[in-house]
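Chemist: Predicted model and sequence below, questions to follow.
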Amino acid sequence: MRVFPIWLFMAMLVLVPFMSAPAHADEVKVIVNGVPITNTDIAHRAAFLKLQRRKGISAKEDMVEQVLRSSEERRLGINITDKQVDEAYAGFGKKNKLTPKQLDMILAHAGVTSAHFKQFLRVQLGWGEALRARFRAQSGAETADIVRQMLEKGEKKPSAMQYTLQQVIFVIPQRDWKAIFAKRKREAEAMRAKFNGCATTRASMKGLIDVTVRDLGQVLAPELPTDWADDIKKTKVGSTTPLHTTKRGLEYIGICSGKEVSDDRVAELVLESGKDQNKMAKELNDKYIAELKKKARIIER
């Protein structure tokens, strides 16, 4: 989700006078699948687009698309709770160094209102789930078709390494970081040197304090975290990666086992890994919205 710089919020607070509710009744401008969009809805969205600095976008059209998304989410049974919306709202404020009350005030002064923004968040959260469901269905079908064509041509089905991993964390509290970092590093390096497979890790840690051992299970190469992927791929089975310094302390990952696998899930990951994910997401969104518009009942007033 896009984060707006704090100076932009404060500029809007200073430059835009407080917008009180209109004295006249709301006037319905568009009806989308039986859901009315009023002139007030459109005014709030216009103010929101201005706050986002999104130029050349019709506020009415943006509201039409939001109602289409919301209708599709209901059809799919997607339900975003008030708690999820409130958490997203608070998280958005936190990223911009604002409390929820400060965000309420700024949105009101900008002519957006917290209620309008929360409804926007609710629909966006639900739409993310709808897109993921559509992507899984679509990519699965496409992958099956691609693999079928590859096999017909005598080509091999895509494969990838599947690792069984174990994470070891030497915890360093922030308050003690400088005082004990060197000592903890020596302990971690000593345990790395003694590593003799994942089955004996916990037993070898006896006597050490603040050490966490996590069995991560099986992970396919395309799914490896980017900050660990290279080291894991370079490490032999039965050995550990080099130490990584993280916010938790010092960590390494043991490679319990590794094997090359080939199935539909692997093929999907391998084929998708070479694509531009942002471009794919935009194309999927645009196509989905176009389909919904084609089937929708939209009445202009």
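Modeler: Yep, that arrived.

Chemist: going forward, measure contacts between C-alpha atoms and count neighbours the same way
Modeler: Will do.

Chemist: what about stretch 193-213, start to end distance?
Modeler: 16 Å (C-alpha to C-alpha, to the nearest Å).

Chemist: Pull the distance from it to the chain's centre.
Modeler: 33 Å (C-alpha atoms, centre = their mean, to the nearest Å).

Chemist: contacts for it?
Modeler: 166-172, 191, 238-240, 254-256 (C-alpha atoms under 8 Å, 6 or more residues apart in numbering).

Chemist: Stretch 233-252 too?
Modeler: 167-173, 184-185, 188-189, 192, 195-198, 221, 231-232, 253-258.

Chemist: In helices, which of those residues appear?
Modeler: Of the contacts of stretch 233-252, the ones assigned to helices by DSSP state H are R184, K185, A188, E189, R192, D231, I232.

Chemist: In addition, the following structure is provided for comparison:
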Amino acid sequence: MTTKFSFRIFAAALCCAVASWSGIGLARAQSVAVMVNGEPITNFDIEQRSKLDKLSNQSRTRQQVLDELIDEKVKIREGKKFGVNPSDSDIDSSFASMSSRMRMSPDQMVKMLAAQGIRPGTLKSKIKAEMVWTSLVRGRFKDSLLVGEKDIQAQLAAKGGDDKSTTESFEYQMRPVVLIVSRGSGAGAVEARRKEAEALRSRVQSCADADRIFKALPNAAIRATVVKTSADLPPALREILDKTPVGQMTAPEATKQGVEMVALCSRKPTTADTPMKREIREKMYAEKFQAKSKDYLRESRNAAMIEYR
């Protein structure tokens, strides 16, 4: 009995020692660098964010990385005070959108990060902080971020904005049309459909004509009406539409789907922003947002409890 009892005591002591040694190793890997409002930022967090920096060709000091992580903790905490707390699905959706812009699936993005020793949570935590802060600043300071028409006009005058591109804006109603060409088809097939498109184009004098002709045509499609203003369109397309008579079609263009054209249903003046006014408005808004964000973050950080270890 004494031997068995002694063995049990020894085994228990050994287990405790192993757990203690494991805890020490884990603590070293996860040693806390800073506490922000009672929440830790570990050296591992800093290492992960530094690796993310390298992936985007950024070069920052350890302190700069740490300051960013502190700011993010402050932003998340401030967001919770006002009920701004994106769900996991919101963050995953943003992660997927970022992956798509990089021409990857979310799974491919995860694998790419893993190859660099980066956990997906490292990027997702950065995404969450940006989502929270953008929503918070826009929501709390909405009125002060508005850009007045007088300010825009003053900027236009300073730029010498007296030509039509800065003073006139139009609303375009369009019906996109595509003559489908099967994938893998040669240049001859595309050229044949282009000639067919040119012939059909000459018969169209209204969007009603376009609707009737292309709905009856095999391997062709006419899409629903699209409404855009001058500021919504790239300059090249805007120029084409301005030169196209209302009721007629733009010249055929080869695309991935086949041969495409646009039937211009109407073009009428609108009070919506011109491209130049849109550019000025967005720039002034961004400047106001950055200034307000900087001031708000400084105030929030000053009120936070930050303890360096």
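Modeler: In hand now; what should we look at? Nothing here was measured: the structure is a model prediction, and the numbers come from that model.

Chemist: Could you tell me the TM-score of the two chains?
Modeler: The TM-score (TM-score structural alignment, normalised by the length of structure 1) is 0.71; 269 aligned residues with a C-alpha RMSD of 4.0 Å.

Chemist: which one of the ones in helices among the contacts of stretch 233-252 of structure 1 has the most neighbours?
Modeler: Tallying neighbours with other C-alpha atoms under 10 Å puts I232 at the head of these, with 23 neighbours.

Chemist: mind listing what the spatially closest residue to D86 of structure 1 that is not a sequence neighbour touches?
Modeler: Ranked by C-alpha to C-alpha, 6 or more residues apart in numbering and with sequence neighbours excluded, the top spatial neighbour of D86 of structure 1 is K118, at 7.7 Å. Contacts for K118 of structure 1 (C-alpha under 8 Å, 6+ apart) come out as V85, D86, Y89.

Chemist: Please, which helix or strand holds whichever residue in structure 2 pairs up with K118 of structure 1?
Modeler: Aligned by TM-score structural alignment, K118 of structure 1 pairs with K124 of structure 2. K124 of structure 2 is part of helix 120-140, with elements assigned from DSSP states H and E.

Chemist: Give me the helices and strands touching the next helix or strand after that helix, please.
Modeler: Once helix 120-140 of structure 2 ends, the next helix or strand along the chain (criterion: DSSP H and E) is helix 142-145. Using 3 or more C-alpha pairs under 8 Å, 6 or more residues apart in numbering; DSSP states H and E as the contact test, the elements touching helix 142-145 of structure 2 are helix 275-303.

Chemist: what's the angle from the helix it packs on to helix 120-140?
Modeler: Following axes from the mean of the first three to the mean of the last three C-alpha atoms, to 10 degrees, one obtains 110 degrees for the angle between helix 275-303 of structure 2 and helix 120-140.

Chemist: which other helices and strands contact helix 275-303 of structure 2?
Modeler: helix 62-81, helix 120-140, helix 142-145, helix 149-158, helix 164-167.

Chemist: picking that back up, mind filtering the contacts of K118 of structure 1 down to those shared with structure 2?
Modeler: Retained in structure 2: D86, out of the contacts of K118 of structure 1 (criterion both residues aligned by TM-score structural alignment, their matches' C-alpha atoms under 8 Å).

Chemist: Selection in ChimeraX covering whichever of the contacts of K118 of structure 1 are buried, please.
Modeler: Filtering those down to the buried ones (16 or more other C-alpha atoms under 10 Å) takes a single ChimeraX command:
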select :85,89
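
Chemist: With respect to S159 of structure 1, which of the contacts of K118 of structure 1 is nearest?
Modeler: Ranked by distance to S159 of structure 1 (C-alpha to C-alpha), those are led by V85 at 40.1 Å.

Chemist: Next up, the contacts around the closest one.
Modeler: Counting by C-alpha under 8 Å, 6+ apart, V85 of structure 1 makes contact with K118, L121, R122.

Chemist: Please identify which helix or strand holds the residue nearest to the last one when sequence neighbours are not counted.
Modeler: Just to be clear, that refers to R122 of structure 1. Distances taken as C-alpha to C-alpha, 6+ apart put V85 closest to R122 of structure 1, at 5.8 Å, once the chain neighbours are dropped. Here V85 of structure 1 is covered by helix 82-95, with elements defined by DSSP H and E.

Chemist: Please identify the buried residues of that helix?
Modeler: Applying a neighbour-count criterion of 16+ other C-alpha under 10 Å, one finds V85, A88, Y89, A90, F92, G93 buried in helix 82-95 of structure 1.

Chemist: who does the very next helix or strand once past that helix touch, helix- and strand-wise?
Modeler: Going down the chain from helix 82-95 of structure 1, the next helix or strand is helix 100-109, by DSSP H and E. Other helices and strands packing on helix 100-109 of structure 1, by 3+ C-alpha pairs under 8 Å, 6+ apart, are helix 6-15, helix 82-95, helix 114-152.

Chemist: which one in structure 2 is aligned with S273 of structure 1?
Modeler: Aligned by TM-score structural alignment, S273 of structure 1 pairs with E279 of structure 2.

Chemist: Now do the same contact list for its match.
Modeler: With contacts taken as C-alpha under 8 Å, 6+ apart, E279 of structure 2 has no neighbouring residues.

Chemist: Next, find the distance separating it from S94 of structure 2.
Modeler: From E279 of structure 2 over to S94 of structure 2 (counting by C-alpha to C-alpha), the distance is 25 Å.

Chemist: before we move on, what about K128 of structure 2?
Modeler: Counting by C-alpha to C-alpha, the gap from K128 of structure 2 to S94 of structure 2 is 9 Å.
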